[in-house]
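>>> Sequence isn't available, so here's the structure alone:
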């Protein structure tokens, strides 16, 4: 479970964001802070994995606070959530090593998308293996979209690839090529071509289901 600390001067906003996070699988809110001084104390005490950090705090600029937080929790990751839109502010945040910058106001889906990426890319990279593949690094830097991968197989399209990925994410478990084909109205051969492509890119794992005849290949997104 990924532990999250929310740092926001607005009590109600922090509560809303906590609700968003608690509804995202794999994350738990361990606390909230409403000033920079309180954030340092809570970060040292709770040792969260991720801080959702507002920039406009009553006693310090959030970007300056970020360095103090990492002094008490060196492995801390930071996701900025702020109404600040100045380009220089965004640049400074990026130079500070944030995992993402989300401009207020935003929806639960907006935050969940960033949290899902963090879980699968940043957090997953720490524990998945000793040596990173290029596909692992690509995911950390947001280059895991179809346009950043190797060219699609002949006859395949980016639009259909996204539909296949969506079907897998929405599924309650693993899916076979036949099941994906039925959902999308494509042929089994076509569905399997997309699934094998995603598997080759390191985005899916394959489970074999044994029965009569050849084992069935079933596909599941990597955590």
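Right, received. Where do you want to start? Not measured: the values here are computed from a predicted model.

>>> From now on I want contacts and neighbour counts done on CA atoms only, so please keep to that.
Will do.

>>> Can you tell me which residue is spatially central in this protein?
Of all residues in the chain, the one closest to the mean position by C-alpha atoms, centre = their mean is residue 117, 1.5 Å from it.

>>> Check which helix or strand that one maps to.
Secondary structure assigned from DSSP states H and E places residue 117 in helix 108-117.

>>> any idea how far residue 165 lies from residue 27?
As for residue 165, its distance to residue 27 is 22 Å (criterion: C-alpha to C-alpha, to the nearest Å).

>>> Can I take it that residue 42 is in a helix?
Yes. Assessed by DSSP: H, G, I helix; E, B strand; the rest coil, residue 42 belongs to a helix.

>>> dump the residue contacts of it.
31, 32, 33 (C-alpha atoms under 8 Å, 6 or more residues apart in numbering).

>>> can you check residue 108 too?
If you count contacts by C-alpha under 8 Å, 6+ apart, then residue 108 has residue 20 around it.

>>> The protein: helices as residue ranges?
Secondary structure of the chain (DSSP state H): helices at 11-22, 36-46, 62-72, 87-95, 108-117, 124-128, 134-140, 158-170, 177-184, 188-200.

>>> Switch those over to JSON lines; also include distance to residue 5.
JSON lines is the format used below for the helices of the chain (distance: least, C-alpha to C-alpha, whole Å):
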{"stretch": "helix 11-22", "distance to residue 5": "9"}
{"stretch": "helix 36-46", "distance to residue 5": "7"}
{"stretch": "helix 62-72", "distance to residue 5": "11"}
{"stretch": "helix 87-95", "distance to residue 5": "18"}
{"stretch": "helix 108-117", "distance to residue 5": "13"}
{"stretch": "helix 124-128", "distance to residue 5": "19"}
{"stretch": "helix 134-140", "distance to residue 5": "21"}
{"stretch": "helix 158-170", "distance to residue 5": "27"}
{"stretch": "helix 177-184", "distance to residue 5": "38"}
{"stretch": "helix 188-200", "distance to residue 5": "34"}
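
>>> try this one side by side with the last:
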């Protein structure tokens, strides 16, 4: 084990997810959370003060994308390691992050076992690098291949989105649904929440239904008109009978 705990900065704007990440991190041996940043600029301030060894970085922040923060960290010459938290299917973002030096990925929805496995793999790599004054080609290959296996998205988890579905907009729709109280949201309500038209929102909502990530139910509004309301399945809710 390392001489001291690996200090971790969590960068996540959703307080609930940030707290989950904090609890998961503190379950891992040899890690300590030194701070939680809600925005990219707040993360930059934390990095200047605390200089953590590791950053757990969400892709979507209120003031910038996570990949932009990666570029700023690297541009300032910091040797902080970055593990990015991303949604399945965001292939272009993953490629951009790898080019920026992100060392690993955790795919949403986050599972504690996979989360802890990622941190354990990172800790072991750090220990190996610390104890090895020199490394043979075989040792470097073994170390590198272990890292590449952990960052390679599982084929079953990657889903190519069809033409007309933008991954960033899709993530916004999912975030809005995730935060909505029962009984879900209509296309009109979703459109207003993401700054898009009702028809655009409906296209994304119906796509989520088609890939079995959401379900829709019909209810009746205040004037008796039927409304189609959408709920994410990933929130532990199941489709109504």
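The structure has been received and is ready for your questions. Treat the numbers as computed from the prediction; the structure is a model and nothing was measured.

>>> what TM-score comes out when they're superposed?
The TM-score (TM-score structural alignment, normalised by the length of the first structure) is 0.60; 144 aligned residues with a C-alpha RMSD of 2.0 Å.

>>> matching residues in the second structure for the helix holding residue 117 of the first structure?
The aligned range for helix 108-117 of the first structure in the second structure is 112-121, by TM-score structural alignment.

>>> buried sites along the helix holding residue 117 of the first structure?
Buried positions in helix 108-117 of the first structure, judged by neighbour count with 16 or more other C-alpha atoms under 10 Å: 111, 112, 115, 116, 117.

>>> roughly how far out does it sit from the chain middle?
Distance, stretch centre to chain centre, for helix 108-117 of the first structure: 7 Å (C-alpha atoms, centre = their mean, to the nearest Å).

>>> so how much does that helix differ from the second structure once superposed?
Compared with the second structure after the fit, helix 108-117 of the first structure shows a mean deviation of 0.7 Å (mean C-alpha distance after the TM-score superposition for the first structure).

>>> What angle do helix 11-22 and that helix make with each other?
Angle, helix 108-117 of the first structure to helix 11-22, by axes from the mean of the first three to the mean of the last three C-alpha atoms, to 10 degrees: 50 degrees.

>>> if we go to the second structure, which of the contacts of residue 42 of the first structure are intact?
Among those, the contacts conserved in the second structure (both residues aligned by TM-score structural alignment, their matches' C-alpha atoms under 8 Å) are 31, 33.

>>> Next, format the contacts of residue 42 of the first structure as a markdown table and append neighbour count and distance to residue 192 of the first structure.
What follows is these, written out as a markdown table (neighbours: other C-alpha atoms under 10 Å; distance: C-alpha to C-alpha, whole Å):
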| residue | neighbour count | distance to residue 192 of the first structure |
| --- | --- | --- |
| 31 | 18 | 44 |
| 32 | 22 | 46 |
| 33 | 21 | 48 |
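
>>> Can I get the contacts of residue 42 of the first structure in a markdown table including distance to residue 19 of the first structure?
Below are these laid out as a markdown table (distance: C-alpha to C-alpha, whole Å):
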| residue | distance to residue 19 of the first structure |
| --- | --- |
| 31 | 12 |
| 32 | 12 |
| 33 | 15 |
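
>>> Give the aligned equivalent of residue 131 of the first structure in the second structure.
Looks like residue 131 of the first structure aligns to residue 134 there (TM-score structural alignment).

>>> Give me the neighbour count for that match.
Counted with other C-alpha atoms under 10 Å, the neighbours of residue 134 of the second structure add up to 8.

>>> what's the answer for residue 227 of the second structure, then?
Residue 227 of the second structure has 16 neighbouring residues, counting by other C-alpha under 10 Å.

>>> Next: residue 77 of the second structure.
Neighbours of residue 77 of the second structure under the rule other C-alpha under 10 Å: 9.

>>> Excluding chain neighbours, what is closest to residue 172 of the second structure?
Excluding its sequence neighbours, the residue lying closest to residue 172 of the second structure (C-alpha to C-alpha, 6 or more residues apart in numbering) is residue 194, at 6.6 Å.

>>> no no, residue 176 of the first structure
Nearest to residue 176 of the first structure is residue 218, by C-alpha to C-alpha, 6+ apart, at 4.4 Å.

>>> likewise residue 29 of the first structure?
Using C-alpha to C-alpha, 6+ apart, the nearest residue to residue 29 of the first structure is residue 4, at 4.8 Å.

>>> Show me what that neighbour lines up with in the second structure.
In the second structure, residue 4 of the first structure lands on residue 8 (TM-score structural alignment).

>>> Report the contact partners of the residue nearest to residue 29 of the first structure.
27, 28, 29, 30, 31, 48, 49, 50, 51, 52.

>>> and the gap between the first one and residue 188 of the first structure?
Right, the one you point to is residue 27 of the first structure. Taking C-alpha to C-alpha, one finds residue 27 of the first structure at 36 Å from residue 188 of the first structure.

>>> More neighbours: those two, which one.
The residue with more neighbours, out of residue 27 of the first structure and residue 188, is residue 27; 19 against 15, by other C-alpha under 10 Å.

>>> what's the distance between the aligned residue in the second structure for the more buried one and residue 25 of the second structure?
In the second structure, residue 27 of the first structure lines up with residue 31, judged by TM-score structural alignment. Distance from residue 31 of the second structure to residue 25 of the second structure, counting by C-alpha to C-alpha: 7 Å.

>>> Reformat the buried residues of helix 108-117 of the first structure as TSV; add distance to residue 101 of the first structure.
Supplementary listing: these in TSV, determined by distance: C-alpha to C-alpha, whole Å:
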residue	distance to residue 101 of the first structure
111	10
112	13
115	12
116	14
117	13
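
>>> which of those residues sit farthest apart?
In terms of C-alpha to C-alpha, these reach their longest pairwise distance at 111 and 117, which sit 10.0 Å apart.
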